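sharing a model that was predicted from the sequence below.
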Amino acid sequence: MRNQQFADSPLTLRRFSQVIAFALAALVYWAWFVRPEVATKADDAISTYVIAGVLVAAIFGLVFLALRFGASGVTTYWLGASGSDQVQPVATLIAATLAILLTVGAIQFSLGNLDSNTATAASLLVWALVPAAFLQFGLVKWPSRQRTASTLTLILFAAPVAILMAAFSYNSFLKADGQMPMPAIGPLIVIIATVVVAAAAEEVVFRVLFLTALLERTASRFQAVFLSSVLFAAMHAPLFLFQPVIQGDWQLLALVAGNYASEFAMHVLVGLVFGVVWLRTGSIALISILHAIVNIGPALSGYF
């Protein structure tokens, strides 16, 4: 059910969604066309910026139209815990998980043993243990399954989305510097297992728990998918910005932030796809596998 106190406040979730959408469009516009590294030096810069603004607006319009269509429907596979608003508890879970992960990273950095392997191990443990603790102690309630999607529905959504995620993953793999040899079978199994477990943990938090809670709060499939996707992307941002912040290198931070802006938008887009698949199928296994597919490329290329 919609939270009445929040719904009656000046900043409704719908208005909040609109503000976030405009902010996201402005971020993309800045990252692609305005920041110094990419700003045009041509004499007709003003007209170029105007055209760029129209282009960004058109892209966002198409994305939101696609989301409106993808999130439409009334079939409900999962319902939030009866009689309780779970948005705040799940948001607290996410904040606690991120805070613990950053604290662990800071400790590893101070000890001089922060690298990709230790960071991955810490991330895996924290994202598995903290949500489990919240669920175990009743701080967050698990939603209830109402029905199961048919095999045909699963296939219709799994096939095209798996191809799309595989394309994203392969593109990330190609971005790696140099030609990295494929790991031996043992390390490869460990990498794949790590990616699958990490993907499943994130999907449980952001789709099973948070998106379902938002759907109960807003009664809007569109808003639930959009807001959960933005938070999903925002959760990754501190991990990308962590190293320059802890090193106190503010010039590097500005450069990394500018480069990460487009990556942030891509995380939102991927989150939208996962959210739509979750609403349409209610399959934890499917969204976890799709998430693992999109992560396997970066994992093999050496950066998570």
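Yes, it's here.

please make it C-alpha for all contacts and neighbour counts, starting now.
Fine.

now do the helices in the protein.
4-8, 13-29, 45-70, 87-111, 116-136, 151-174, 185-203, 212-218, 221-247, 250-281, 284-301 (DSSP state H).

most packed of the ones you listed?
Mean neighbour count (mean count of other C-alpha atoms under 10 Å) peaks for helix 212-218 among these, with a mean of 25.

so which elements touch that helix?
The elements that helix 212-218 packs onto, with contact taken as 3 or more C-alpha pairs under 8 Å, 6 or more residues apart in numbering; DSSP states H and E, are strand 78-79, helix 87-111, helix 221-247.

which outside residues touch stretch 187-198?
With C-alpha atoms under 8 Å, 6 or more residues apart in numbering as the test, stretch 187-198 has contacts from 123, 124, 127, 128, 288, 289, 291, 292, 295, 296, 299, 300.

picking up where we left off before, minimum distance to residue 166: which of the helices and strands packed on helix 212-218 has it?
helix 221-247 (19.0 Å; C-alpha to C-alpha).

circling back: tell me the two of the contacts of stretch 187-198 that are most distant?
Using C-alpha to C-alpha, the two most remote members of the contacts of stretch 187-198 are 128 and 300, lying 21.5 Å apart.

redo the helices and strands packed on helix 212-218 as a markdown table? Include distance to residue 274.
Converted to a markdown table, the helices and strands packed on helix 212-218 look like this (distance: least, C-alpha to C-alpha, whole Å):
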| stretch | distance to residue 274 |
| --- | --- |
| strand 78-79 | 15 |
| helix 87-111 | 18 |
| helix 221-247 | 8 |
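
structure two is appended below for comparative analysis:
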Amino acid sequence: MRTPIALAIACIATVLTVDAAPSTCTKSYKVISGDNCYTIGEKFNSSAPKLISLNPSINSKCTNLKVGQVICLSKSATSTKKTTIKSKTTKKTTKKTTKKTTTKKTTTKKTTTKKATTTKKTITKPSTTTSTKATSTKTTSTKTAGATPTLNYTKGLVAAVNSKSDFCMFLPSSPGGKDLNNGKVDDEAISKSEKSANAFCLKANKNAPGARLFPKNFIESAHFYRNSTAGYVQVTGKFNPATYSLSIKDGGGQYDNHGKGSPPLSMCFGYKYFVNLVEPDKPDYCMRCCDSYEDCHAGRSTYGCGRVVSNGNYN
């Protein structure tokens, strides 16, 4: 036969186990056409990573949203309050049985409550990790690894690649790099703007807030490719340097988000890495966004688009 102490502890464990269930959703939203995690987060003063953490059904890139899908915007910790109330009731019942077990019961209650709190924090902690190891932003042929960036997006520094008619990449902040060359066209505008470039898109893109539009007739050809197995997308082709006052003597340069980024804080929406080369002297461009560093290797900039994105179409 169980002693009064054993019965009391069993009751407490039962109540706390029941109330440690996940918090319920207190605010939800039905997905409409054109929505994505970034725009939904912006609309409700939240963020894409938070929405993904609150909704296990959404994948890490937020590419599987469906029109009519109901997603959770916030959850409450009501289960913790319930635990406190029920624990107090059990404590009172046990006191009637014996006074000598008061200290043990109080200790058991506090220990269980702390464990429940720790579990809750683990569930809501963002899954994105950040490497604190600093890496050089200079791209050379000897570079073998890159820091893992977080999926944080800064206005004007977010590119995106969705199709051949809907993509973004980086360019100098002014035509011909004049703002960094005393108002004159710079024959090295691309390489000299690697720390100050801005995102440019073919058309307004919700995933690239603050991006500017390419000059009219800047893009002459675009070839889109997606590798679902490796987890990368790319767009390659020809452009017209004259529409943005870029010199045909300019051998080009590379933008990427390895290390501190070129430009710093730059990202490609939905992907951990990107590499983007612009070469006015050819004139070729290539933009690839990847899940893996090896598919967006930053240590080959001196070889140009033909080596960095070797399967690209540059006609």
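Sure, I can see it. Everything quoted here is computed from the prediction, not taken from an experiment.

need the TM-score between these chains.
Here the superposed chains carry a TM-score of 0.21, computed using TM-score structural alignment, normalised by the length of structure 1; 115 aligned residues with a C-alpha RMSD of 6.9 Å.

coming back round to it: include distance to residue 145 of structure 1 when you put the helices of structure 1 into JSON lines, please.
Below are the helices of structure 1 laid out as JSON lines (distance: least, C-alpha to C-alpha, whole Å):
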{"stretch": "helix 4-8", "distance to residue 145 of structure 1": "25"}
{"stretch": "helix 13-29", "distance to residue 145 of structure 1": "25"}
{"stretch": "helix 45-70", "distance to residue 145 of structure 1": "21"}
{"stretch": "helix 87-111", "distance to residue 145 of structure 1": "18"}
{"stretch": "helix 116-136", "distance to residue 145 of structure 1": "16"}
{"stretch": "helix 151-174", "distance to residue 145 of structure 1": "16"}
{"stretch": "helix 185-203", "distance to residue 145 of structure 1": "16"}
{"stretch": "helix 212-218", "distance to residue 145 of structure 1": "11"}
{"stretch": "helix 221-247", "distance to residue 145 of structure 1": "17"}
{"stretch": "helix 250-281", "distance to residue 145 of structure 1": "11"}
{"stretch": "helix 284-301", "distance to residue 145 of structure 1": "11"}
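
out of the ones you listed, which comes closest to residue 144 of structure 1?
Within these, the stretch nearest residue 144 of structure 1 is helix 212-218; the backing value is 9.9 Å (C-alpha to C-alpha).

so how far is the closest one off the chain centroid?
Taking C-alpha atoms, centre = their mean, to the nearest Å, one finds helix 212-218 of structure 1 lying 17 Å from the centre of the chain it belongs to.

ditto for stretch 197-204 of structure 1
On the basis of C-alpha atoms, centre = their mean, stretch 197-204 of structure 1 sits 11 Å off its chain's mean C-alpha point.

what residue is smack in the middle of structure 1?
By C-alpha atoms, centre = their mean, structure 1 has its centre lying nearest to residue 232, at 3.1 Å.

right, and it touches residue 270 too?
No - contact criterion C-alpha atoms under 8 Å: residue 232 of structure 1 and residue 270 do not qualify, at 9.4 Å.

out of the contacts of stretch 187-198 of structure 1, who's nearest residue 152 of structure 1?
residue 289 (17.3 Å).

ok, now how distant is that closest one from residue 95 of structure 1?
Separation of residue 289 of structure 1 from residue 95 of structure 1 (C-alpha to C-alpha, to the nearest Å): 25 Å.

quickly find the element holding residue 224 of structure 2.
Element membership for residue 224 of structure 2 (DSSP states H and E) is strand 223-227.

show me where the stretch 1-150 of structure 2 has strands.
Under the criterion DSSP state E, counting those that start in this stretch, the stretch 1-150 of structure 2 contains strands at 25-30, 70-75.

tabulate these (TSV), appending distance to residue 166 of structure 2 and mean neighbour count.
Below are the strands of the stretch 1-150 of structure 2 laid out as TSV (distance: least, C-alpha to C-alpha, whole Å; neighbours: other C-alpha atoms under 10 Å):
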stretch	distance to residue 166 of structure 2	mean neighbour count
strand 25-30	26	12
strand 70-75	27	17
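
just send these back as TSV, with distance to residue 102 of structure 2 too.
Compiled in TSV, those are given as follows (distance: least, C-alpha to C-alpha, whole Å):
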stretch	distance to residue 102 of structure 2
strand 25-30	37
strand 70-75	35
